[in-house]
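Q: One predicted model, sequence on top.
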Amino acid sequence: MQLVTGMPPNQPHRAEVSKLLVHPNFRRQGIARTLMLELERQAGHRARSLITLDTVTGDKAESLYRSLGYETAGVIPGYSRNPFRTRFDSTTIMYKTLALRSRVDDPPVTAR
């Protein structure tokens, strides 16, 4: 899993999920969900209130992200070449706003 936090100066509140891969033999065991929750926790520790990501449109990962509270910002057709077929796949851009805590004992505050 990769969380990119090196953003331009006008986006210090944002992080991007660059990669989240689980070997096919180990899917459907909650590994991706656990990794995403840890990634969100790490983003929160770095005061990031917005996480963005992209995934192949229609892929099983899309439903995982939705179940974790990610919303669809849009779809870009023909975004990436499918390595197993001679076609280009669309990608779905998704985002999630995180609740940040100013101190460990403070209740969550939704970033705006």
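A: That came through fine. Numbers count the residues shown, from 1 in each chain.
Q: contacts and neighbour counts: CA atoms only from here.
A: OK.
Q: correct me, but T52 touches E16?
A: Yes - counting by C-alpha atoms under 8 Å, T52 does reach E16; the two are 4.8 Å apart.
Q: Common neighbours of these two, please.
A: Common contact partners of T52 and E16 (C-alpha atoms under 8 Å, 6 or more residues apart in numbering): none.
Q: Now do the same contact list for A73.
A: A73 neighbours (C-alpha under 8 Å, 6+ apart): T92, I93, M94, Y95.
Q: Apply 7 Å and report the result again.
A: I93, M94, Y95 (C-alpha atoms under 7 Å, 6 or more residues apart in numbering).
Q: Which ones among those residues lie within strands?
A: I93, M94, Y95 (DSSP state E).
Q: Out of those, which is nearest to L3?
A: Y95 (13.4 Å; C-alpha to C-alpha).
Q: Assign a three-state SS to the residue nearest to that closest one when sequence neighbours are not counted, would you?
A: Nearest residue to Y95 in three dimensions, chain neighbours excluded: T52, at 4.3 Å (C-alpha to C-alpha, 6 or more residues apart in numbering). Secondary structure, DSSP: H, G, I helix; E, B strand; the rest coil: T52 is strand.
Q: take the one below as the second:
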Amino acid sequence: MTNDIRVRRVSTEEADACAPALAEVLIDCVEGGASVGFMLPISRDTALAFWRGVAQGVARGERVLLVAENAQQCIVGTAQLVTAQPENQPHRADVAKVLVHRAARGRGVGLRLMQAIDDAARAAGKSVLVLDTVTGGVAERLYARAGWQRVGMVPNYALMPDGTFCATTFYHKQPGQAARSASEGRMPNMRR
């Protein structure tokens, strides 16, 4: 992990201005084979429209947008915490679009984004997080290292950017659970 990467929360005022740089990251990931909701060929207009919609969600307080920047302050990764949930799930959030530009991979960017997601979730009062990813993809190793628990896999859940089916694995995490359990003198996920 290098120290030249900084992860920060994007403010409401700057979310739309980040759209072009975020579009570049999204396009790179989809062109690299990431199944993140888009098909090939992905146009710049499609990517920009997506990020402008995300900026609107940030402005409405429905999501937290995080970016990872290199030493030159170029955006090389991103992640979102979707905090707007149904009325009976105010304690839950979804993690979405964890993306790292291929040129920045292998430097700990993804792990730093996941740590920042945990911090943002705690700050938002969220105690249950969920996400999904392509089964067998490199992201599964990242989520395991970040302390996420595998729930299960659904075959043929989504399409890869080239149109082939892929299975999806679901994960959950309860940020702060280990810290709470330790302060209570017991191990997490164990009953007394």
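A: Done, it's in. Values in this document were obtained by computation on a predicted structure and should not be read as measured data.
Q: hang on, the earlier thing: give the equivalent position in the second structure for the residue nearest to Y95 of the first structure.
A: Aligned by TM-score structural alignment, T52 of the first structure pairs with V130 of the second structure.
Q: Surely its match and Q174 touch.
A: No - V130 of the second structure is beyond contact range of Q174, at 8.9 Å (criterion: C-alpha atoms under 7 Å).
Q: G106 of the second structure: which element?
A: Assigned by DSSP states H and E, G106 of the second structure falls within no helix or strand.
Q: what residue of the first structure matches up with it?
A: Under TM-score structural alignment, G106 of the second structure pairs with R28 in the first structure.
Q: What count of nearby residues applies to its match?
A: Neighbourhood size, R28 of the first structure [other C-alpha atoms under 10 Å]: 10.
Q: May I ask you to name the longest helix in the first structure?
A: For the first structure, the helix with the greatest residue count under DSSP state H is helix 31-45.
Q: Next, the mean deviation of that helix compared to the second structure.
A: Average distance, helix 31-45 of the first structure versus aligned residues of the second structure after superposition (mean C-alpha distance after the TM-score superposition for the first structure): 0.6 Å.
Q: mind listing the strands for the first structure?
A: Using DSSP E, the strands of the first structure run over residues 2-4, 14-19, 50-56, 71-81, 88-97, 99-100, 109-110.
Q: okay, the longest one sits on what stretch of the second structure?
A: Spelled out, it's strand 71-81 of the first structure. The aligned range for strand 71-81 of the first structure is 149-159, by TM-score structural alignment.
Q: cool, and the first one?
A: Per the alignment by TM-score structural alignment, strand 2-4 of the first structure matches residues 80-82 in the second structure.
Q: returning to what we had before: mind checking how far the residue nearest to Y95 of the first structure is from N25 of the first structure?
A: Using C-alpha to C-alpha, to the nearest Å, T52 of the first structure is found at 27 Å from N25 of the first structure.
Q: what about these two, which has more around it?
A: Per other C-alpha under 10 Å, whichever of T52 of the first structure and N25 has more neighbours is T52, with 20 against 7.
Q: The first structure: which residue goes with V54 of the second structure?
A: By TM-score structural alignment, V54 of the second structure lines up with nothing at all.
Q: Using just helix, strand and coil, how would you label V54 of the second structure?
A: Strictly by three-state DSSP, V54 of the second structure counts as helix.
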